[in-house]
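Peer 1: okay, predicted coordinates and the sequence, questions at the end:
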Amino acid sequence: MRRAHTVEQVRSAEADLMARLPEGTLMQRAAAGLAATCARLLPRVYGSRVLVLAGSGDNGGDALYAAARLARRGARVSAVLLSPEKAHAAGLAALLAAGGRVTADQGEFERADLVLDGIVGIGGRGGLRPEAQPFAALPRRGRVVAVDVPSGVDPDTGEVPGVALRADVTVCFGTYKPGLLIDPGASYAGVLQLVGIGLELPPAPVAVLQHADAAALLPLPGAESDKYRRGVVGVAAGSARYPGAAVLAVAGALRGGAGAVRYAGTAAAEVVRRFPEALVTAGGPAEAGRVQAWVVGPGSGEGVRELLPEVLAADVPVLVDADGLAELARLGPDALAGRSAPTLLTPHTGEEARLLAGAEGGAPPAADGLAAARRATARRLAAAYRATVLLKGSTTVVAEPDGTVRVNPTGTSWLATAGSGDVLSGLAGSLMAAGLGPLDAGAVAAHLHGLAGRTAAAGAPAAALDVAEALPEAWRTVRSAGAGR
């Protein structure tokens, strides 16, 4: 599992470690790891052109010390000092002693085989300063390696409030930073490389599941399992206008690990025609029979006003999506106040805006602003409703009310298609029925859904049902990384 820590946590751990080490040791560890990564990226170090973009402070020092190591191996190293009077003195002296030089020629950016972005470190906020902005627009021949974080990207949130320098590789010291895992910041970070420097860190507030992590959470049947012991998920979705939403939610649920799917709603005929294994009723949720979790809202239309309170009254985990979220925004957080079982909300940013307005009053906040600060706003929504939130988008963020976050990067832009979210809801609801908590269910569902989207699309448009049909292959991919599970 990739774990990410905030700037405050990193700074505290660095201070504790530096108090026990000789002065400069931590920076030399970081520089050594950075230089080693750069050396691997170059076809050969000797004779290569390396340019350092050095800002003030320790980030610039890390870059200058690393460049000095490359210069000692024969690289032709130049440094642009963005704030010459504030350049790291010892790092600059090391570079000059190793044969490097200082330049003001921006054209060297275009000619370099490798550029080290040491402009702004994890302590910086806001976009690039005017003197550094031209480098973000210049053409490049070689790779750009960011030192700990691409300059202009907020390391805690992933926000890019102005101009930022896009990296091909970001070398992270000690731990990953949340802003490197969450869009838009993630799209600037390129490939992430972790360099250990000996930090002793607290539990990480942000994590990303790898295949093996997801495999360890997958609900698998045992020798004594039957369809009821594996869990039964109920789906209350669809309407006369949107029967397809019910079909798609059931499609995801059937592939989510539960032993059976009960459907309740007006699209019963369409559901059983497409999926004869589904257990259907044209009545309400109370007539469906016993379930271990409910999915409510996809395509439900105005009927959701009766469906949502009935489902929320059940003492089982509930996933609320689509029209269910619109109704919940109208009712506000009090609609969930009496629940003892978990609730998982699965909004996109537009639905998130309406839910926040329902909780906080006033007009809905701008969806663009919410999308740019995904971690912060998902946590805000989870705290407001005391529910787990799966915020859909280019990076899916799953947030708990206590602030714990899991991030999923497996998706593809081809998943931006009608009905894809219905499949995800059914899948996550089925995982909850099979016994996973809402955080795990949301994170595993997003992981599988993203992989299935990639498989279904393979570089071409894919429909939501294609994604559902690719879920078994996603399971097999994940299980193959799970040590024989």
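Peer 2: Here it is on my side, so go on. As the structure is a prediction and not an experimental result, all values here were calculated from the model.

Peer 1: can we go C-alpha only for contacts and neighbour counts from here?
Peer 2: Fine.

Peer 1: thought Ala353 was touching Pro364?
Peer 2: Yes - with contact defined as Cα atoms under 8 Å, Ala353 and Pro364 form a contacting pair (5.0 Å).

Peer 1: secondary structure element for Glu327?
Peer 2: Secondary structure from DSSP states H and E places Glu327 in helix 323-331.

Peer 1: give me the contact list for that helix.
Peer 2: 296-301, 304-305, 308, 335, 345, 347, 351, 354-359 (Cα atoms under 8 Å, 6 or more residues apart in numbering).

Peer 1: which one's more surrounded, Ala353 and Pro364?
Peer 2: Ala353 (24 against 16; other Cα atoms under 10 Å).

Peer 1: now do the contacts for the more buried one.
Peer 2: Neighbour list for Ala353: Pro364, Pro365, Ala366, Ala367, Leu370 [criterion: Cα under 8 Å, 6+ apart].

Peer 1: can you tell me how far the fourth one is from Leu220?
Peer 2: Think Ala367. Noted for Ala367: a distance of 38 Å to Leu220, by Cα to Cα, to the nearest Å.

Peer 1: and what of the second one?
Peer 2: Note on Pro365: its distance to Leu220, by Cα to Cα, is 42 Å.

Peer 1: which of the two has more neighbours?
Peer 2: Pro365 (16 against 13).

Peer 1: give me the nearest residue to the more buried one, chain neighbours excluded.
Peer 2: In space, and not counting its chain neighbours, Pro365 is closest to Ala353: 5.4 Å by Cα to Cα, 6 or more residues apart in numbering.

Peer 1: Glu277 belongs to a helix?
Peer 2: No - using DSSP: H, G, I helix; E, B strand; the rest coil, the assignment for Glu277 is coil, not a helix.

Peer 1: what's the neighbour count on it?
Peer 2: Count around Glu277 with other Cα under 10 Å applied: 13.

Peer 1: next one: the one 3 residues further on
Peer 2: Here the neighbour count serves as a burial measure; for Val280 (other Cα under 10 Å) it reads 23.

Peer 1: give the other helices and strands that the helix or strand encompassing it contacts.
Peer 2: For Val280, the element it lies in under DSSP H and E is strand 279-281. Contact here means 3 or more Cα pairs under 8 Å, 6 or more residues apart in numbering; DSSP states H and E; on that basis strand 279-281 packs against strand 260-264, helix 268-274.

Peer 1: adding another structure so you can compare the two:
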Amino acid sequence: MRSAHTVEQVRAAEAGLMARLPPGTLMARAATGLAVAVADFLGTAYGRRVLLLVGSGDNGGDALYAGALLARRGARVEALLLAPAAHEGGVAALRAAGGRATRALDDLHPRADVLVDGIVGIGGKPGLRAEALAALAAYPGVPVVAVDVPSGVDVDTGETPEPHVQAALTVTFGTLKPAHLVDPAAHACGAVELVDIGLDLPPAGIEALQVDDLVRLLPRPGTYAHKYTRGVVGVRAGSATYPGAAVLSVAGASCGLVGMVRYVASTPDAEPVAAAVRQRFPEVVGDGRVQAWVVGPGGGEDAGAMLAAAVADGVPLVVDADALAHVHPGTLPAGSVLTPHAGELSAMLGVPRPEIEARGLAHARLAAETYGCVVLLKGRHTLVAHPGGRVRATTSGLPWLATAGAGDVLAGVLGALLAAGLDAFDAASVGSYLHGAAAAAASRGGPVVASDVAHEIPRLLRALDLGAGQSVS
């Protein structure tokens, strides 16, 4: 599990560690990790031109000491000091290593291979001052390596209300911060590299699953399992207008994580849809007892009736697509999951879509609290919010996953995980990670369609080492 801690948590951990270490040790660790990352980014330090953009805080000190290390490895390092006071020890170290430091933009070499953003650290406010914007504008197209976070983003919320740095790589220390996982700030980070500096940190409110977590959490059958003890998931999806949604939702549910999948057509007019599902998946059966329902994909005008029928069973639901318009706070069974994209969440909360996209973390948490359910807010980095405030971010997907029907497959996978016994928060975060990883594997660097993702999920599950972890009997 990768954890993202708030500025307050990081500051407290840093203070505790610095009290036990010789002065300057923490900055030396950070600077060394940064210098190595910059050299790796460039391929070599020798002969490369590195421009440090340096603010007044420890963030700028990290950049200056890293610049000194790079200069000793043969880089041509210059520093633009953007604040009246810069880290004196760092400036002295850079100059002693052969680097240059100046306060005048015109004094710099006109070419650079990389900019190192040490303008504002994690304690800074959103936005950039005019001199920082001018320095960035003077080197268009030059890649930026950000120190800790791209300057100008809101570290604790992931929001970017003001101008900010757009980094190709962000090197952060001790732990991730919310801005590294939550869009739009996460997009500004580019790739993120974490340098361990020895912080002792409390539990975090935002996490990101890794492969080891997936293996640990995925359900697997016990020695004496049978099809009913492994879980039965029901699917109420599709309509005469949108028959493919039913097939794709059942495809996701039929990934092998449960013992049985049931499909129920919404109306007699949709019976041809049920026939198409059975032809594609002969192992799928009709109505009966389930441990979880998937409701809504492609439901159209029938979505409200689908939702009412599923709610009556009193089992956890995955509510997706058209059914989301019929959900009201406090009306769903415990352990249910809502899966809106930004437009759907806009309607659910009565908030303009641009606001949802600009403040995804805040609105995902608000929706979870309002509806009393786990909310999976789809996006480049999908957010899974628990009503208690915990959040997991999914980083396993890729832009090609923005394709019709992908959400139908995801809903089916989530329903299977709920029926197999995972709680709503784990089911939503595991399912989202699995869905994104399957899309990446199916894509192989190119376009992907929803049915490709559904086919890839069982292959991905077989590739994982599932010999340990949760079992159901």
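Peer 2: Thanks, I have it. This is a predicted model, so every value here is computed, not measured.

Peer 1: do you know how far Ala404 of the second structure is from Val453 of the second structure?
Peer 2: Ala404 of the second structure is 12 Å from Val453 of the second structure, by Cα to Cα.

Peer 1: more neighbours: which of these two?
Peer 2: Val453 (28 against 11).

Peer 1: list the residues that contact whatever residue of the first structure lines up with the more buried one.
Peer 2: Using TM-score structural alignment as the criterion, Val453 of the second structure maps onto Val467 of the first structure. Each residue near Val467 of the first structure by Cα under 8 Å, 6+ apart is listed here: Ser420, Val423, His449, Ala452, Gly453, Thr455, Ala456.

Peer 1: preserved in the second structure, out of those?
Peer 2: Among the contacts of Val467 of the first structure, the ones whose aligned partners also touch in the second structure (both residues aligned by TM-score structural alignment, their matches' Cα atoms under 8 Å) are Ser420, Val423, His449, Ala452, Gly453, Ala456.

Peer 1: reformat these as JSON lines; add secondary structure.
Peer 2: Output for those, formatted as JSON lines (three-state DSSP):
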{"residue": "Ser420", "secondary structure": "helix"}
{"residue": "Val423", "secondary structure": "helix"}
{"residue": "His449", "secondary structure": "helix"}
{"residue": "Ala452", "secondary structure": "helix"}
{"residue": "Gly453", "secondary structure": "helix"}
{"residue": "Ala456", "secondary structure": "helix"}
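
Peer 1: closest to Arg29 of the first structure out of those residues?
Peer 2: His449 (39.2 Å; Cα to Cα).

Peer 1: residue contacts, the closest one?
Peer 2: Contacts of His449 of the first structure by Cα under 8 Å, 6+ apart are Gly411, Leu424, Val467, Leu471, Ala474.

Peer 1: residue in the second structure paired with it?
Peer 2: By TM-score structural alignment, His449 of the first structure lines up with His435.

Peer 1: quick check: stretch 161-174 of the first structure aligns to which part of the second structure?
Peer 2: Taking TM-score structural alignment, stretch 161-174 of the first structure hits residues 161-174 over in the second structure.

Peer 1: end-to-end on that stretch?
Peer 2: End-to-end distance of stretch 161-174 of the second structure (Cα to Cα): 26 Å.

Peer 1: and what of stretch 49-68 of the second structure?
Peer 2: 13 Å.

Peer 1: can you give the distance from that stretch to the centre of its chain?
Peer 2: 29 Å (Cα atoms, centre = their mean, to the nearest Å).

Peer 1: same thing with stretch 345-363 of the second structure?
Peer 2: With Cα atoms, centre = their mean as the basis, stretch 345-363 of the second structure stands 17 Å off its chain's centre.

Peer 1: buried residues in it?
Peer 2: Leu345, Ser346, Met348, Arg353, Ile356, Glu357, Ala358, Arg359, Gly360, Leu361, Ala362, His363 (16 or more other Cα atoms under 10 Å).

Peer 1: so the spatially most central residue of the first structure, which state does it fall into?
Peer 2: For the first structure, the residue nearest the mean C-alpha position is Val407 (2.9 Å; Cα atoms, centre = their mean). Under three-state DSSP, the three-state class of Val407 of the first structure is strand.

Peer 1: what residues are up against the aligned residue in the second structure for it?
Peer 2: For Val407 of the first structure, the aligned position in the second structure is Ala393, judged by TM-score structural alignment. Applying Cα under 8 Å, 6+ apart, we find Ala393 of the second structure in contact with Leu181, Val182, Ile206, Glu207, Ala208, Leu209, His381, Thr382, Leu383, Val384, Ser429.

Peer 1: give me the contact list for stretch 292-312 of the second structure.
Peer 2: 232-239, 241-246, 249, 266-267, 315-324, 326, 332-333, 408, 411-412, 415-416, 418-419.

Peer 1: which positions within it qualify as buried?
Peer 2: Quick answer for stretch 292-312 of the second structure (16+ other Cα under 10 Å): 292-300, 302-307, 310-311.

Peer 1: next one: stretch 67-86 of the first structure
Peer 2: Applying 16+ other Cα under 10 Å to stretch 67-86 of the first structure flags 67-83 as buried.

Peer 1: in helices only, show me those.
Peer 2: Cross-referencing the buried residues of stretch 67-86 of the first structure against helices under DSSP state H gives Ala67, Ala68, Arg69, Leu70, Ala71, Arg72.

Peer 1: output these in TSV; the columns should cover distance to Leu26 of the first structure.
Peer 2: Listed next are these as TSV, based on distance: Cα to Cα, whole Å:
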residue	distance to Leu26 of the first structure
Ala67	16
Ala68	16
Arg69	16
Leu70	19
Ala71	21
Arg72	20
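
Peer 1: in the stretch 201-350 of the second structure, what residue spans correspond to strands?
Peer 2: Assignment of strands within the stretch 201-350 of the second structure using DSSP state E, counting those that start in this stretch yields the ranges 206-208, 220-221, 232-236, 260-263, 292-295, 317-319, 337-338.

Peer 1: so where is the last one in the first structure?
Peer 2: The counterpart of strand 337-338 of the second structure in the first structure, using TM-score structural alignment, spans residues 344-345.

Peer 1: go on, the longest one?
Peer 2: Counterpart in the first structure of strand 232-236 of the second structure, with TM-score structural alignment as the criterion, is residues 232-236.

Peer 1: the matching stretch vs the second structure, average offset?
Peer 2: Compared with the second structure after the fit, stretch 232-236 of the first structure shows a mean deviation of 0.7 Å (mean Cα distance after the TM-score superposition for the first structure).
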